[in-house]
Structures are given as structure tokens and as C-alpha cells.
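Participant: Sequence plus the predicted model coming up.
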Amino acid sequence: MADVVFFDLDGTLVDHRSAVWEAIGRIVRAAPNATAPPEELAALWWTLEGRHMREYLAGQCSFTEHHRRRLRSFLPALGEPVPEDPRLLDAWMAERYLTAFEESWRCYPDVRPCLENLKRLPRGPRLAVLTNGDPGQQRAKLARFGLLEYFEAVLTPSELGAAKPGAYAAACRWMRTDPGQAVNVGDMLDGDVHAAALAGLTGVWLDRGIDFVTGGPSPAADRAVRRIERLTDLPGHLPRMIA
């Protein structure tokens, strides 16, 4: 039995992609001076989120600044001026996007049954969340759905000093476990499964049937990849994953 199971958050526990598209959709459909159709603007927002999030994870800017960079690129396409005062950018983000985004958070229905079943396993593993997101926002998601109580730790780049994939070794040290006794579960085949395996963990791919980045079908995976389609499949497989 594994000593620790790490769970990714966005795309694994909470439907981040749908929340983004729902929130930004409200904004672009109501934009009177938009320079492109709503679907193109929403796609642009998603692209900019990925670009500037990578800059944040690389240590090139703060989490707040990554929001500002996104807005500086996006507002001209929305047909709105770009404020020079960064505080106005912060206010736009808080009032017009983040409120709608947070209202759109949804927890996948298989999450709580999975966690409850793991609790009932004899000598069951300790549980932790390992996410590249902002610590305050990620804990707020877990608190919204009453999930914090299941996890011994919520680990982000702020705690570990590194983002995935570099965070796996640090996360194991934080949890006082050997990578060979740890399992990582996530929806990203490369970042959550292959990278975890390279760090010595057992990676489990939660294949929800959609590619998190593109929104298209799931990528093809080698037959050797440990794959589940629902989190509720995890407890039954877990005892056989680590001798």
C-alpha cells in the first residue's frame, strides 16, 4: 500500500477549464466594442492564461502580476483601454472576472466518494494535494466543497519552492516519505504521470476524456500507463500499485 497519495487539483478535483470558459464567456458576450467574436475572445483568454501562468511558475512574475500581464494583452481585443495604474487592472480582474470564475467552480462528482473510500481502506494512505496554483485560491476551492479535511497538506510552489514537475521530490520530503512509496494522481499525462514517474513516484492518469489544454479528445497513452476513468476507481487499484 502506498504511504502517500498526492492529488492534482485543477482538472482532477475541480473542473477548472469549464469554470474559466463560463466566466470569460459572460464577459465577452457582454462586450459592446469587442474586436472579435465571443468564441475567439474566449480562446484568446485561455491561451493567455496558459502563457502567463507559465511565466509565474518559472518565477518570472508574481501571481498578481501574471493576472496583470494577461489583462494587458486581452483588453485591447475586448475593445477596452489598458489602464496604466496596475491597481485598476487588479480591480478589473477582481470585480469582473474572479467573482464570476469563483461562482463557476464545480467539484467533480467522483471526488468525495473516492476520498471517503480511501479513508476506509485498512492502513490507508495519507493524502495531500499537489498543485501549481496559487495557495490562497486553491485552498479556497477545497474549502468551498468541504474537502480540506481529507488532506494532510495542500502543497503549492509557495510551500515547496518549485512547481511541478520539479516539485515532486520536494513534496515527498515535505510529507516525510520516499518517492517509491508515493502515488501521484492527475489529469495531465505528461505533467502528472510521466514527470511523477521520472521522480520515482507511481503516476496514475485520471483520463476524464478531454485534453485539459486543448479541450479535444484525450491524448494517446502507452499501454503501460496506469489509467483510470473515474476517481472512484482509484481505491480498488491502490493496494496493488505498491508492494
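Facilitator: Here it is on my side, so go on.
Participant: rest of the way, CA atoms for contacts and neighbours
Facilitator: Noted.
Participant: mind listing the helices for the chain?
Facilitator: 16-29, 38-57, 63-78, 86-92, 99-103, 111-120, 135-144, 157-160, 167-174, 195-198, 234-237 (DSSP state H).
Participant: Identify whichever of these lies nearest to residue 6.
Facilitator: helix 167-174 (8.8 Å; Cα to Cα).
Participant: Flag every buried residue along the closest one.
Facilitator: 167-172 (16 or more other Cα atoms under 10 Å).
Participant: Also stretch 44-63?
Facilitator: 45-46, 48-49, 52-57, 61, 63.
Participant: hmm, back to that, make a markdown table from the helices of the chain and add distance to residue 4 to it.
Facilitator: Formatted as a markdown table, the helices of the chain follow (distance: least, Cα to Cα, whole Å):
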| stretch | distance to residue 4 |
| --- | --- |
| helix 16-29 | 24 |
| helix 38-57 | 24 |
| helix 63-78 | 28 |
| helix 86-92 | 38 |
| helix 99-103 | 29 |
| helix 111-120 | 11 |
| helix 135-144 | 19 |
| helix 157-160 | 17 |
| helix 167-174 | 8 |
| helix 195-198 | 13 |
| helix 234-237 | 13 |
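Participant: which stretch among these comes nearest residue 1?
Facilitator: Going by Cα to Cα, the one of the helices of the chain nearest residue 1 is helix 234-237, 10.0 Å.
Participant: Pasting the second one now:
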Amino acid sequence: MITSAVRGVLFDLDGTLLDHRAAADAGITAWVAERAPGHPRLAEAARLWEALEEPHLAAWHAGECSWQEQRRRRVRALCAELGLDLPDDPDTAFASYARRYREAWRAYPDAAAAVAALRGFRLGVLTNGAQEMQEAKVRAIGLAGQVGPVLTGEVLDGCYKPALACYTGAAAALGLPPEQVLLVGDDVAKDVTSPAAAGMRSAWLDRLGVAPPPAGFPRITTLAELPALLSGEHLSGHSDLG
């Protein structure tokens, strides 16, 4: 069984342990509703906000702008799309959204039990968010001290997923070589195929079950399936894993 070599597990955070999408959707919908009661496109606000996340976060990861500036850009872009007046102070405007977002942070129902079931493994969280915020999320969902270190680009020499150095650095932070670590997350490129290219084992968490898994990689639909995956029932699906 190849799983005897798996000694560490890295969890993605947003979309894996914490329901980021539900929190962000609730936060931005409330923010727009307060600024423009009865706005005809209120139902679109969450989808538009989601579309703005990745490109502006990518600009921050690439060093093209600061963490605060990418937030300002997202606020301005959403207001322009919805025809809202641009706020005089985009930092204050984003903070108003962020308060609502934080209030909606919730762990997925399967998160705590999955972490508890992996006692004996070296655990960690590998996430592309800002260090302070991601640590706050782990505390808010009750997993601080249980899920290991929170690893972001801010503690991994500026490396973010899907850079290969991010995965090797995260494995090193657990004191393990990449081939002894399993990464589980909801993003196929960042949490499955790219870590495998760095020699790390990986599994796709497909909570919605709406798409076929990437060829040769294990897929789970709930974190409750992790113990069976690690027992060797399914983990041998990809040739790079053995």
C-alpha cells in the first residue's frame, strides 16, 4: 500500500474548510443592498463580485499592487459594473463589506470531524489569502491549534499556489518531503494538478459533484471520505502517487 508513506495532510482553506463563497455572497449582497436599496441587479452582485476576486488577487500575488490596493480595485470595478457612485474612501467601503463577510464565516459541517480523524498526521493549511485574515478564519471556525500551521505566500517566501515552490515550501514547513504529503482542496489547478507536478500527492474535493474529476486523480465529495482515502482504498489512482 502506498499510503504508508503519507505522513502529512495539507488542507486548502476557502472552499475546503470554510465556506468562503457563501460568506462572500452574503456580504456583498448586503453591502450593495445598503448602498442601493432595490437595485435592479442586486441578484447579480454576488456573481460579479466572485468574478473580480481571482484577477485582482492574482495581481497582488504577482506583486503588481498591494493587498489594500487590490481591494480598492475590486470595489471600484463592482461599482462601475453596477452603476453605483464610486465611494469617496474605497478602504472604508471595503471594510464595510469585510465586516459582513466576517460575520458570515462558517466551517463546513464536515471540517472539524475530518481534522479530528487525522490525529497522527502532520497537518497544515495551505492558502493563497493574506496571513492575518486566514489565521483569523481558522480561529473563527474553531480549528486553531488543531489543523496545524497556516501557510500563505507571506510565510513561504512570496510563493503562492500554483507555483511549484509553494508546495515544496509547504511540505518543508511540515518537516516532510512533498511525496509524503497529501493536499486536499477544491481547485483543480491549484490543489490537484500543480501540487502533483511538485511531487506532492493530491485529492480533489468536489463538494458540488458537477464535473468529472481530473484524469487519474482521486476525488472526494466530502471531507468525511478522507480517512478511507488515506487508508489506501482510493489514493493509488494517479501514477505519480505510487
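Facilitator: Thanks, I have it. None of these values were measured; they are calculated from a predicted model.
Participant: Turn the buried residues of helix 167-174 of structure 1 into a markdown table, columns for distance to residue 12 of structure 1.
Facilitator: Shown next, in a markdown table, are the buried residues of helix 167-174 of structure 1 (distance: Cα to Cα, whole Å):
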| residue | distance to residue 12 of structure 1 |
| --- | --- |
| 167 | 18 |
| 168 | 17 |
| 169 | 21 |
| 170 | 21 |
| 171 | 18 |
| 172 | 20 |
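Participant: quick one: which of those residues is nearest residue 100 of structure 1?
Facilitator: residue 167 (30.3 Å).
Participant: so that closest one sits right up against residue 160, yeah?
Facilitator: Yes: between residue 167 of structure 1 and residue 160 there is a contact at 6.5 Å, judged by Cα atoms under 8 Å.
Participant: If you tally nearby residues, what's the number for residue 100 of structure 2?
Facilitator: Here the count is done by other Cα atoms under 10 Å, and residue 100 of structure 2 has 19 residues near it.
Participant: Then the one 10 residues further on?
Facilitator: The number of residues packed near residue 110 of structure 2 is 14, by other Cα under 10 Å.
Participant: from what I can see it touches residue 225, true?
Facilitator: No: Residue 110 of structure 2 lies out of contact with residue 225 (Cα under 8 Å); the separation is 9.7 Å.
Participant: What separation is there between residue 16 of structure 2 and residue 185 of structure 2?
Facilitator: Between residue 16 of structure 2 and residue 185 of structure 2 the distance is 6 Å, computed by Cα to Cα, to the nearest Å.
Participant: Mind listing the shared neighbours of those two?
Facilitator: Jointly contacting residue 16 of structure 2 and residue 185 under the rule Cα atoms under 8 Å, 6 or more residues apart in numbering are residue 205.
Participant: between those two, which one's more packed in?
Facilitator: Counted by other Cα under 10 Å, residue 16 of structure 2 and residue 185 do not tie: residue 185 has more neighbours, with 29 against 23.
Participant: Report the contact partners of that one.
Facilitator: By Cα under 8 Å, 6+ apart, the contact set of residue 185 of structure 2 is 11-13, 15-16, 191-192, 203-205.
Participant: now, among the residues you listed, which is nearest to residue 141 of structure 2?
Facilitator: residue 13 (10.8 Å).
Participant: Quick check: the aligned residue for the closest one in structure 1?
Facilitator: The alignment partner of residue 13 of structure 2 in structure 1, by TM-score structural alignment, is residue 9.
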